[in-house]
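Using only what follows, build the 3D model:
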Amino acid sequence: MFRLITLCCALWFVGVAHAQGYIGRMLNHPVPGGIAVVELGQGQAPGVTYEKRSVMVVRDTNQQWVAVVGLGLKTPTGEQSLEVSDGKTRRRVPFQVGTKHYKEQHITLKNKKQVNPDPAQLVRFEREYAAQIRAYEQFRPVTPSNVLLDRPVSGGRLSSPFGLRRFFNGEERNPHSGLDFAVQAGTQVKAPADGVVTIVDDYFFNGKTVFIDHGQGLVTMYCHLSAFDVVVGQTVKRGQVIARVGSTGRATGPHLHWNVSLNGQRVDPAIFIGAFQP
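Sure, this is the predicted structure:
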């Protein structure tokens, strides 16, 4: 009987040791536009890359190091793999990417130039787009204060979800790369985690825009704002007011468009606030 009890206890402890951690349970939705949380073992924190880009590595509640990997909307389904290095050896760690269907959205805009910009506006857009891509691709070796994020605005329903195939005046454009919150103009926008402000600007499509770099490739963007409460280079704390909601840029009414990027890939912000819909 004693041996049986000992064996059961041993098996229980093994099960606990291999139980998925809190970050894995909350964030692991490995689909195109989602996140893969891949366990890497214990010991020292390894370095990880996916498609030659550095990937966030944090310790989960089960004491396992995990890679938190952003999967763009164009990520192929099936087996993908990470390159993991401990400084001496390199290994390949595979993971699976499933499927997800995204709906369509049809929008009518009175300003036709926001559907088909003229040549000068296209030059402006390309310049602004390049600045945004540079901000998204930054990888500061700082662990984020929290990877489960706060909602950037209080109240309001979630309107246009991430991944929508968007049609403006009947013409298909890029899928919706963020999550929209239907809230009143002037609503305070707050930082969902500590970070450094990298962009404060007024863009052709996005309107008044703020970017925050939270560390290890986690970057958030806030669009269609009416006013700014921060400047480039400013350090912000979780919960700090950074801007006010508006309807600037390509917007049909007041709302907040919120983007989240990991390792240079736009992913579904709903995952970070516990609102993901499979």
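
For the rest of this, base every contact and every neighbour count on C-alpha atoms.
Fine.

longest helix of the chain?
In the chain, ranked by residue count with DSSP state H as the criterion, the top helix is helix 119-136.

So for it, what gets flagged as buried?
Phe125, Glu128, Ala135, Tyr136 (16 or more other CA atoms under 10 Å).

Next: stretch 260-275.
Taking 16+ other CA under 10 Å as the neighbour-count basis, stretch 260-275 is seen to contain the buried residues 260-273.

got the residues you listed as a markdown table, with secondary structure columns?
Supplementary listing: the buried residues of stretch 260-275 in a markdown table, determined by DSSP: H, G, I helix; E, B strand; the rest coil:
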| residue | secondary structure |
| --- | --- |
| Val260 | strand |
| Ser261 | strand |
| Leu262 | strand |
| Asn263 | coil |
| Gly264 | coil |
| Gln265 | strand |
| Arg266 | strand |
| Val267 | strand |
| Asp268 | coil |
| Pro269 | helix |
| Ala270 | helix |
| Ile271 | helix |
| Phe272 | helix |
| Ile273 | helix |
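
Between which two of those is the distance greatest?
Greatest spacing in the buried residues of stretch 260-275, by CA to CA: Gly264 and Ile273 (19.8 Å).

quick revisit: remind me what the longest helix of the chain packs against, helices and strands.
Packed against helix 119-136 by the contact rule (3 or more CA pairs under 8 Å, 6 or more residues apart in numbering; DSSP states H and E) you find strand 195-203.

For the stretch 101-250 of the chain, just list every one of the strands.
Counting by DSSP state E, counting those that start in this stretch, the segments of the stretch 101-250 of the chain that form strands are 104-107, 157-158, 165-168, 171-172, 179-182, 188-190, 195-203, 207-215, 218-228, 235-236, 241-245.

chain center to the host helix or strand of Val69, what's the gap?
Under the assignment given by DSSP states H and E, the secondary-structure element containing Val69 is strand 65-70. The gap between where strand 65-70 is centred and where its chain is centred comes out at 13 Å by CA atoms, centre = their mean, to the nearest Å.

run this one through as well so I can compare:
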Amino acid sequence: MPFKRLIILFCLAILTLPAHAEGFITRLLNKPVPGGVAVVTLPEQSEAPRAHYQDQPLLVIREDGQRWIAIAGIPLTAKAGNEYIELADGEKVAFKVTDRKYPEQHIKLQNQQHVTPDPEHLKRIKRELDEQISAYKTFSARQPSNLLFDRPVEGRLSSAFGLRRFFNGEERNPHSGLDFAAPTGTSIKAPAAGQVILVGNYFFNGKTVFVDHGQGLISMFCHLSAIDVKVGDELARGEHVGKVGATGRATGPHLHWNVSLNSTRVDPSIFIGAFMP
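Presented below is the predicted three-dimensional model:
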């Protein structure tokens, strides 16, 4: 076969390949299941597109210098099927959610108030919940320093995200984070750079820290024995946040770590490369 014809065939083969090969971030984060993450390629333009999902602004970054991608957190309540990201000009970009089943977890608590709180405690819980929901809605302009997160603590994974939870036989909200079993006093470190936006001592969560990593990507650490940061602190990746404990609704020392995108709690295991389908 003449060399010139080989060149032509090679060029034709290149044209039949996908326009964009998957980048590292897409391979790491694209787990489009309830409680997961969808990575969606956006139309090309010179500046970062503005995108929303379920009326919440989305994290948008340039992947591998090739294309704009939106990174959307999918609620645990989402059903299998098509979902849509909306752009500033009204254009909609579809992505598909696939089903995922989560197992059950049964927990025995000594304090019945942590199962069925009395009216006075319910007032406190409502006030604290509103405060935390407001923190989850934070959307700052900063770009996350990294999306492959470090594990915030050394310890085994003890309770997975999304478990249907039963306390003393009564079903409550699904498990919204990832638990690490570790001794009281174990250092907790920031999995990525960020700013401390909320600290508190809450009825269910105990001693708690929220860190804003940028563009709606938030980490929450709770049940701490000690908080060693304050609101406004800028943390580098790997910097000390506090210590593992068992404050709030906890049966023993561990770190409960939430990751939130577009005000939606998602499976933290995705961000540390430990996701199990």
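
that older thread, of all the buried residues of stretch 260-275 of structure 1, which comes closest to Val231 of structure 1?
Distances from Val231 of structure 1 to the buried residues of stretch 260-275 of structure 1, taken by CA to CA, are shortest for Val260, at 19.7 Å.

about what we covered before: any chance of the buried residues of helix 119-136 of structure 1 in a markdown table, plus distance to Ala185 of structure 1?
Putting the buried residues of helix 119-136 of structure 1 into a markdown table (distance: CA to CA, whole Å) gives the following:
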| residue | distance to Ala185 of structure 1 |
| --- | --- |
| Phe125 | 25 |
| Glu128 | 24 |
| Ala135 | 26 |
| Tyr136 | 27 |
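
Looking at those residues, which one is closest to Gly249 of structure 1?
Proximity of the buried residues of helix 119-136 of structure 1 to Gly249 of structure 1 (CA to CA) peaks at Phe125, which lies at 11.7 Å.

Near the nearest residue to the closest one once chain neighbours are set aside, how many other residues are there?
In space, Phe125 of structure 1 comes closest to Phe204 once its chain neighbours are excluded; the distance is 6.3 Å by CA to CA, 6 or more residues apart in numbering. In terms of burial, Phe204 of structure 1 registers 17 neighbours under the definition other CA atoms under 10 Å.

residue contacts, the counterpart of Phe204 of structure 1 in structure 2?
In structure 2, the residue paired with Phe204 of structure 1 according to TM-score structural alignment is Phe203. For Phe203 of structure 2, the contact set (CA atoms under 8 Å, 6 or more residues apart in numbering) comprises Arg124, Ile125, Glu128, Gly248, Arg249.

Show me what the first one aligns to in structure 1.
Taking TM-score structural alignment as the alignment basis, one finds that Arg124 of structure 2 is matched in structure 1 by Arg124.

any idea how far Ala226 of structure 2 is from Leu87 of structure 2?
Separation of Leu87 of structure 2 from Ala226 of structure 2 (CA to CA, to the nearest Å): 42 Å.

now swap in Leu122 of structure 2 and tell me
Leu122 of structure 2 is 25 Å from Ala226 of structure 2, by CA to CA.

sorry, back to before: name the nearest of the contacts of Phe203 of structure 2 relative to Leu198 of structure 2.
Distance to Leu198 of structure 2 across those (CA to CA) is lowest for Glu128, with 11.3 Å.

I figured the closest one hits Tyr202, correct?
Yes - assessed by CA atoms under 8 Å, Glu128 of structure 2 is found in contact with Tyr202 at 6.6 Å.

neighbours of the aligned partner of Pro46 of structure 1 in structure 2, just the number please.
Under the alignment by TM-score structural alignment, Pro46 of structure 1 pairs with Pro49 in structure 2. Look at Pro49 of structure 2: counted by other CA under 10 Å, it has 19 neighbours.

cool, the one 10 residues further on as well?
When neighbours are defined as other CA under 10 Å, Leu59 of structure 2 has 26 of them.

what do you get for Ala13 of structure 2?
Applying other CA under 10 Å, we find 10 other residues in the vicinity of Ala13 of structure 2.

Let me know the secondary structure of the counterpart of it in structure 1.
With TM-score structural alignment as the criterion, Ala13 of structure 2 lines up with Leu11 in structure 1. Using three-state DSSP as the criterion, the local structure at Leu11 of structure 1 reads helix.

how close does Leu11 of structure 1 get to Gln63 of structure 1?
Noted for Leu11 of structure 1: a distance of 18 Å to Gln63 of structure 1, by CA to CA.

just Pro192 of structure 1 next, same as before
Pro192 of structure 1 sits at a distance of 24 Å from Gln63 of structure 1 (criterion: CA to CA).
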